[in-house]
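Q: Got a predicted structure here, sequence first:
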Amino acid sequence: MKRAVLCVLDGFGAGAMEDVSAVRPQDRNANTMRHVIEQTSVKIPFLSRLGLPHILNDPSLLALTPPLASYGKCNLYHYGADSYTGHNEIMGAKPIMPKTQFIRELAPLIEKRLVERGFKVEYPVAGTGILLVDNEVVIADNMENDPGQIINITGALDTTPFEKIFEIGKIVRTIAETSRVIPLGGTGITVSDILLNIVIKPERTGVDMGRLNIYNENYQVRHLGFGIDPDKQIHSILMKQGLEVYLYGKMADVITGEVMERNPMVNSQGVMDLICNRLENMKSGFISATIQETDLAGHEQNPEKFAAVLEIADAGLRRIYDMLHPGELLIVTADHGNDPTIGTSQHTRETTPLLVCVKGSPARELGLRTTLADVAATIADYFGVSAPEFGTSVLS
């Protein structure tokens, strides 16, 4: 009987990738891990024990001690620095190149398809391409991620059921070839609030979700991806072998396919409690969870908030480690960077830390991995099941 826990610290990058000068020059100075540690008094003793100082490799910031986990870094195989694609890559998908598209160009096609389905469509902000559907749901560019990669479908859940927002999102997905289409909704807002928080920029136009303050306990979201086959990912492979799989935090939003339980908790302490509560009564299986509030702090360009979330994660990881039996697996990684110190609110194209702890086993250096999918391949190797479509195990 085996148990494995994967914890993704969203946006906790380990330094700009080598290709950024050519593909994302704005990220040349990004190093989320280093800059958060440098600029705050963050206390992360357990991540340090696991081996984070060996990844950082600067004893003046984190003292080097014998690590509990094997340590290394992962390159992003996917283009850009995207949470959805990053998470799916972590779970074993081989990313394919989406198109860069904006609502201005997609609006006529989306309008035509929606009208054919019986919806009323208006243009509430002239010259932007933003669509208002049935005076309830706003279709616009995503303003938090890479430009042209995501179309958001935003509604007010006090007046519009999420099922309707999701239905509109699925129709948009048949048109857009962007990395993601995201139907989402929250309570305590109106459609007027959504429209009042529209931001118009030269290249894209969308809703400022931070200002809208939509991320609360009633927030609902689904991520409709481009070219992802969940049957080839580790969670589906494990489920088909009769193993229990649980998805918590953002992982529950962005990974599709059948699992035992999913809970898209945003609160970091809540996510750690979900993991520990599940471990108390789980004899065998896999828990995959994301701490999202690090990423939200990056978007807010707030290193102190980022550090505070890391401290919650650090204490939670210690609890998880103590609950694991010898020989059980704990993996900590990230999906991209989100450096809050370099003057951008966007994700940064960074390597990610990789900590792989088989409790009680010797640690070793893992080097720089080609893809985040090595995480899924490692989990498959650990459980002795078929490999996902992409990635190489670090256990061999």
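A: Ah, there it is.
Q: C-alpha only now, for contacts and for neighbours.
A: Fine.
Q: in the stretch 51-200 of the chain, which spans are helices?
A: Using DSSP state H, counting those that start in this stretch, the helices of the stretch 51-200 of the chain run over residues 52-56, 83-90, 103-116, 162-173, 191-196.
Q: Let me know which of those helices is the nearest to R34.
A: Smallest distance to R34 across these (Cα to Cα): 6.9 Å, for helix 52-56.
Q: quick one, what contacts the spatially most central residue of the chain?
A: By Cα atoms, centre = their mean, the chain has its centre lying nearest to S83, at 3.7 Å. S83 is in contact with D10, D335, H336, counting by Cα atoms under 8 Å, 6 or more residues apart in numbering.
Q: ok, of the residues you listed, which come out buried?
A: The neighbour count (16 or more other Cα atoms under 10 Å) marks D10, D335, H336 as buried among these.
Q: Can I get the contacts of S83 in a markdown table including secondary structure?
A: As requested, those are exported to a markdown table (DSSP: H, G, I helix; E, B strand; the rest coil):
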| residue | secondary structure |
| --- | --- |
| D10 | coil |
| D335 | coil |
| H336 | coil |
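Q: Put this next to the first one:
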Amino acid sequence: MKKNKRIILMVMDSVGLGALEDAADYGDQGAATLQHIAAEIGGLKLPNLEKLGLGKIEEVEGLNAEIKAEGAYGKAAEKSKGKDTTTGHWEIAGLISETPFPTYPTGFPAEIMEQFHQAIGRESLANKPASGTVIIEELGAEHLKTAKPIVYTSADSVFQIAAHEDVIPVAELYDYCKKAREILQGEHAVARVIARPFVGEPGNFERTERRKDFSLTPPEPTILDQLKSANLEVNAVGKITYIFNHSGITDSVTTANNMEGVDQTLNYLDTTKKGLIFTNLVDFDQNYGHRRNVEGYAEALKQFDQRLPEIKAKMEADDLLIITADHGCDPTYQGTDHTREYVPILAYGKNVPADFNLGIRASFSDIAASIADYFDLDVKIEGQSLNLV
């Protein structure tokens, strides 16, 4: 087993590349996150992602499709049932989800809410799908007056609890989430229970960086567990550690935004000797996709693109960089939900063949198979290796 290698796996959260064949089953026919953003603003200028071959996967206004890519490029379909963060990341790590997580388009059933209220000793507000920023503006004043936490969901499989830090201290909010996590099992086993603390006054509320996710543990070992079992490092940046409920993680750091995510990735490149650095860049999805902010999304792509040379400069001879996504979230599409899309795969390293077309992959889990292949791990992984070396 080769142990002197490192893989940097970066997930551009929600940067999809066009509707999957079954997108109509999810109400997402015609969605195309990256292409539609580019068309809306008259073309994207992402020279570093372009060099990696992003414009060669699909036609994207502003990106050169004729350039000789520095590495390998292609796209992958999601084999799992769903289009949420947890499902996407678990599949990237080699776990196919045959059954989608439950969602609650009309709010959570009475029996769930009754158990929750009994567990926390008070009632709650809302219990409906909503944007996180909108719901605290709508109900924040009432929350301040009544001290009732705000419970809401989205098209994702999430049970979110928002509370002002001066009304319900963050530690108490986390305790509420733990109680909700205990309740939400079996048929109601949502992918994530999320603490959403906020501060400020009516008309000027602001969510804080003390968000915390309480996720399900993957039902089977992922490539992260297998790397850890092989005494390789698995360093998680951003919400990765929460998505896997800390399973298979050897060290982690949370982040407030994309640029901090890049900073922490660079820090791990200074300290990681062997293994995986697994980074989620959440701003694309959380701040811009769900909020239908095309310009903000484009600017976030530009900012990430500008940081790529720093990552490449810290890579050693045997290192491998893989950039991908977990689903789409087309800000030009109807609604504010994730969209069922192909995701890009860009791979770069001194040993990766240049201008290598990976084609259309049948599953995100081909990335997990490639990680196992790269480290010569003798494990069974769903998916086919990208054969990058």
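A: Looks like it came in fine. Every value quoted in this text rests on a predicted model; they were computed, and no experiment measured them.
Q: Check the gap between the residue nearest to the centre of structure 1 and R28 of structure 1 for me.
A: S83 of structure 1 is 19 Å from R28 of structure 1, where distance means Cα to Cα, to the nearest Å.
Q: With L132 of structure 1 instead?
A: 38 Å.
Q: N263 of structure 1 now?
A: N263 of structure 1 is 35 Å from R28 of structure 1, by Cα to Cα.
Q: Between these two, point out the one with more neighbours.
A: Between N263 of structure 1 and R28, counted using other Cα atoms under 10 Å, R28 has the larger neighbour count: 19 against 16.
Q: Enumerate every residue touching the more buried one.
A: Applying Cα under 8 Å, 6+ apart, the residues near R28 of structure 1 are A16, V20, S21.
Q: What lines up with E350 of structure 1 in structure 2?
A: Per TM-score structural alignment, the equivalent position to E350 of structure 1 in structure 2 is E341.
Q: ok, for that match, nearest residue in space, not its chain neighbours?
A: Counting by Cα to Cα, 6 or more residues apart in numbering, A19 is the residue found nearest to E341 of structure 2 once chain neighbours are left out, at 4.3 Å.
Q: Quick check, Y71 of structure 1 in contact with P362.
A: No. Counting by Cα atoms under 8 Å, Y71 of structure 1 stays clear of P362, with 11.3 Å between them.
Q: Between the two, tell me which one has more neighbours.
A: Set Y71 of structure 1 next to P362 and count neighbours by other Cα under 10 Å: Y71 wins out with 25 against 12.
Q: Roughly how far does the more buried one sit from K305 of structure 1?
A: Applying Cα to Cα, the value for Y71 of structure 1 to K305 of structure 1 is 26 Å.
Q: M209 of structure 1: which of the helices of the stretch 51-200 of structure 1 is closest?
A: Nearest of the helices of the stretch 51-200 of structure 1 (Cα to Cα): helix 191-196, 8.7 Å.
Q: From L46 of structure 2, how far off is the alignment partner in structure 2 of A313 of structure 1?
A: Counting by TM-score structural alignment, A313 of structure 1 lines up with F304 in structure 2. F304 of structure 2 sits 9 Å away from L46 of structure 2, going by Cα to Cα.
Q: residue contacts, F162 of structure 1?
A: For F162 of structure 1, the contacting residues are G155, L184, G185, Q220, by Cα under 8 Å, 6+ apart.
Q: Could you find the counterpart of the last one in structure 2?
A: Spelled out, it's Q220 of structure 1. Q220 of structure 1 maps onto R211 in structure 2 when the alignment is built from TM-score structural alignment.
Q: and what of the first one?
A: With TM-score structural alignment defining the correspondence, G155 of structure 1 maps onto A163 in structure 2.
Q: The third one now?
A: Using TM-score structural alignment, the partner of G185 of structure 1 in structure 2 is R196.
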